[in-house]
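Undergrad: need a structure here:
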Amino acid sequence: MQQFDVVIIGGGPIGIACGLEAKKQGISYIILEKGPIVNSLYNYPVNMQFFSSSEKLEIDEIPFISKEAKPKRNEALEYYRRIVTSNQLNIHLFEKVVDTKKQGDTFLVKTDKDEYVANNVVVATGFYDLPNKINVPGEDLPKVSHYYNDPHFFASQKLIVVGASNSAIDAALECWRKGAEVTLVIRGSEVGPRVKYWVRPDIINRIEEGSIKAYYNSTVKEIKAHEVIINTPEGEVILENDFVLALTGYCPNFTFLKKLGIALSDDPKRLPTYDPETMETNVDGLFLAGVICGGMETHKWFIENSRIHAPIIMNTIKNKNSVGRG
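TA: Predicted coordinates for the structure are as follows:
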């Protein structure tokens, strides 16, 4: 059984940043990632363009050069993959953490392939794995997906997109441009205010000209094999339908966090407890890094403002090691 100063759970950009910082400071580490390098980014839509400019996605001051000011998914995959390989980071891919328990002063981390002992654990798992369900009859039908990949699949189909955020609006526009008949179902009174500033006018114009139908202040009531029933201010509306993209956001794995012993706030934000000065949770030696720190406020933390978590955490661990040896 291998032992490390720190086990980093999650091989996304912030998990990679933590590995880089650990290596720089002489802290023994391993990164455990259940999928490929930057698994969440890999599962983003193939044509996705980031809201942030390339320099804001950089980690450890390693330059990120992109063709446009705001890079696309494939450029980000290339950037982070090159960082991992050129720095020979100790990362195990396609190895899923199934259990983590504190035993005295150390942690036992079990995966589907091996077991590890660590003095510290960093959870940098993001929030992209668990979609926010709309909880209506028919949501489990094969025609319904909470993830969107390629617009070609929906060409010439009647598509309903549920949501008003960046992911929903991007999907609606791309699928419409590939020939889908697109209808948006939006819970609020307008397109989401956080939608990318160069995209929001585009979707509003498409709606106003009638190219894309939008139902505001509306929700899905039931999904059937060939139709969808929605509740609107004017009453129920039945729409013919082939596919549904329920792009209503994602949430952290709170069950996993609670199992680790991390205290969560009782309000709807479900904020995890941690010290912003060290990123250490209420469990000694257990740290949080990246977007998972925001609980349900998934818009609060991004790569650009959470990459600082890596040096904060590793400095804390290094200081602990120094005190221990002293």
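Undergrad: only C-alpha atoms for contact and neighbour calcs from this point on.
TA: Fine.
Undergrad: If you count neighbours, what's buried in the top helix by length along the chain?
TA: In the chain, with assignment by DSSP state H, the single longest helix is helix 309-325. Neighbour-count burial for helix 309-325 flags His309, Ala310, Pro311, Ile312, Ile313, Met314, Asn315, Thr316, Ile317, Lys318 (criterion: 16 or more other C-alpha atoms under 10 Å).
Undergrad: ok, so of these, who is nearest Phe107?
TA: Comparing those against Phe107 with C-alpha to C-alpha places Ile317 closest, at 14.3 Å.
Undergrad: Hmm, His152 is touching Trp176, no?
TA: No. Contact criterion C-alpha atoms under 8 Å: His152 and Trp176 do not qualify, at 10.0 Å.
Undergrad: Looking only at neighbour counts, state which of these two leads.
TA: Trp176 (24 against 14; other C-alpha atoms under 10 Å).
Undergrad: residues in contact with that one?
TA: Neighbouring residues of Trp176 by C-alpha atoms under 8 Å, 6 or more residues apart in numbering: Val182, Ile212.
Undergrad: gap between it and Gly210?
TA: 12 Å (C-alpha to C-alpha, to the nearest Å).
Undergrad: Check for me that Ile8 belongs to a helix.
TA: No. Assigned with DSSP: H, G, I helix; E, B strand; the rest coil, Ile8 falls outside any helix and is strand.
Undergrad: Surely it touches Ile27?
TA: No. Between Ile8 and Ile27 there is no contact under C-alpha under 8 Å: 11.8 Å.
Undergrad: Another for comparison:
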Amino acid sequence: MATEKQHFDVLIIGAGPIGLACGIEAQKAGKSYVIIDKGTLVNSLYNYPVFMTFFSTSERLEIGGVPFVSINPKPNRNEALEYYRRVTEKFQLNVRLFEEVQSCQKQDGLFQVTTSKTNYEAKNVIIATGFYDIPNLMNIPGEDLPKVIHYYKDPHYYAFSKVLVVGANNSSVDVALETYRKGAEVTMVIRGSEMGPNVKYWVRPDIENRIKEGAIKAYFESNLKEIKEHSAVISTPEGEVEIENDFVAAMTGYQPNFQFLEKLCVTLNENKVPHYNSETMESNVAGMYLAGVVCGGMDTHKWFIENSRVHAEQIMKHIVNMH
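TA: This next block holds a predicted model:
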């Protein structure tokens, strides 16, 4: 552990697209800055499914005025990884990866930040940590069995297996269709009476037709009640059903690291929405700002890359005016 403190005007926690955008704005404003991430560059995007396609068009994912050129109208995960890596190279952003923030406390007007590798001192801190680290749990018996996944990468692994998919939004639909096309026997458990309203419009007819023809079995208005080693119990309007099962893909969504925010003294309301000024993005802690999805609390559908890119400019404008 290095003892020499490194001093910056701005310390950014999270090297996702919004964290990188904040770094670019700091650089433009002539502020010294560092971007720290406990994982790899754009770690959440890296953990997306291998064949994932974005809902947004490429220009809406651009940061720093760098064109995002994609072969298709909607870019995929690999194109996004390449784009954000090239943006990082172009601006020669000061990024420190695989370095976890362990504490951040304000003393005498400066933030004292300790990470897994070193110590920093910063006038301002920006939290741009996203929401993909902590899955929403179902809190049912058997959820901790090894056959249960909350993160899905590649359909081949599930070929010729019996896969139970929980959820009715984009991630659930992608898992169901992709594993079905690799020969899996797929069953979906859906809480509502139909697919989620946010399912990608070009995918919706595909999943609805597969269910209609019986290629994918779906239990609507149902809940997964218990997961056993070789089966799963589903609570349906007609009563309980137990089916043979090899894997459970619990695509139940994710949430920001609220404990981390509370540790940094950020106030959360009853819906876990952090307190911040919508003009400046400053939290209840003076000099500590929030950017990106982390601002939405449990509502992780509120902020995306395309509508939270502006947070970087709002924050830097305030920092520049304050100093």
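Undergrad: And the TM-score between them?
TA: After superposition, the two chains reach a TM-score of 0.98 (TM-score structural alignment, normalised by the length of structure 2), with 319 aligned residues with a C-alpha RMSD of 0.7 Å.
Undergrad: Next, show the common contact partners of His152 and Trp176 of structure 1.
TA: In terms of C-alpha under 8 Å, 6+ apart, His152 of structure 1 and Trp176 are not both contacted by any residue.
Undergrad: Whichever residue in structure 1 pairs up with Met52 of structure 2: how many residues sit nearby?
TA: Aligned counterpart of Met52 of structure 2 in structure 1: Met48 (TM-score structural alignment). For Met48 of structure 1, the neighbour count with other C-alpha under 10 Å is 18.
Undergrad: now swap in Val136 of structure 1 and tell me
TA: Applying other C-alpha under 10 Å, we find 12 other residues in the vicinity of Val136 of structure 1.
Undergrad: And it, what's its match in structure 2?
TA: Using TM-score structural alignment, Val136 of structure 1 sits opposite Ile140 in structure 2.
Undergrad: Grab the nearest non-local neighbour of its match.
TA: Leaving aside its chain neighbours, Ile140 of structure 2 sits nearest to Glu226 (5.8 Å; criterion: C-alpha to C-alpha, 6 or more residues apart in numbering).
Undergrad: how far away is the one you found from Leu110 of structure 2?
TA: From Glu226 of structure 2 to Leu110 of structure 2 the distance is 50 Å (C-alpha to C-alpha).
Undergrad: quick one: the helices in the stretch 151-300 of structure 1?
TA: Taking DSSP state H, counting those that start in this stretch to define them, one finds helices in the stretch 151-300 of structure 1 at 166-177, 200-208, 254-259.
Undergrad: Out of the ones you listed, which gets nearest to Ser189 of structure 1?
TA: Among the helices of the stretch 151-300 of structure 1, helix 200-208 sits nearest to Ser189 of structure 1 (C-alpha to C-alpha), with 12.5 Å.
Undergrad: what range in structure 2 matches that closest one?
TA: With TM-score structural alignment applied, helix 200-208 of structure 1 matches the range 204-212 in structure 2.
Undergrad: List the contacts of the matching stretch.
TA: Residues lying outside stretch 204-212 of structure 2 but in contact with it, judged by C-alpha under 8 Å, 6+ apart, are Val173, Leu177, Met195, Ile216, Lys217, Ala218.
Undergrad: what do we get in structure 1 for the first one?
TA: For Val173 of structure 2, the aligned residue in structure 1 is Ile169 (criterion: TM-score structural alignment).
Undergrad: Next, work out how far apart the closest residue in space to that match that isn't next to it in sequence and Lys318 of structure 1 are.
TA: Leaving aside its sequence neighbours, Ile169 of structure 1 sits nearest to Ile203 (C-alpha to C-alpha, 6+ apart; 7.0 Å). To Lys318 of structure 1, Ile203 of structure 1 is 49 Å away according to C-alpha to C-alpha.
Undergrad: what's the answer for Ala124 of structure 1, then?
TA: Separation of Ala124 of structure 1 from Lys318 of structure 1 (C-alpha to C-alpha): 19 Å.
Undergrad: go on, Arg200 of structure 1?
TA: Applying C-alpha to C-alpha, the value for Arg200 of structure 1 to Lys318 of structure 1 is 45 Å.
Undergrad: Also Val291 of structure 1?
TA: For Val291 of structure 1, the distance to Lys318 of structure 1 - C-alpha to C-alpha - is 23 Å.
Undergrad: cool, and Glu139 of structure 1?
TA: As judged by C-alpha to C-alpha, Glu139 of structure 1 and Lys318 of structure 1 stand 48 Å apart.
Undergrad: Kindly report the same for Met296 of structure 1.
TA: From Met296 of structure 1 across to Lys318 of structure 1, the span is 31 Å (C-alpha to C-alpha).
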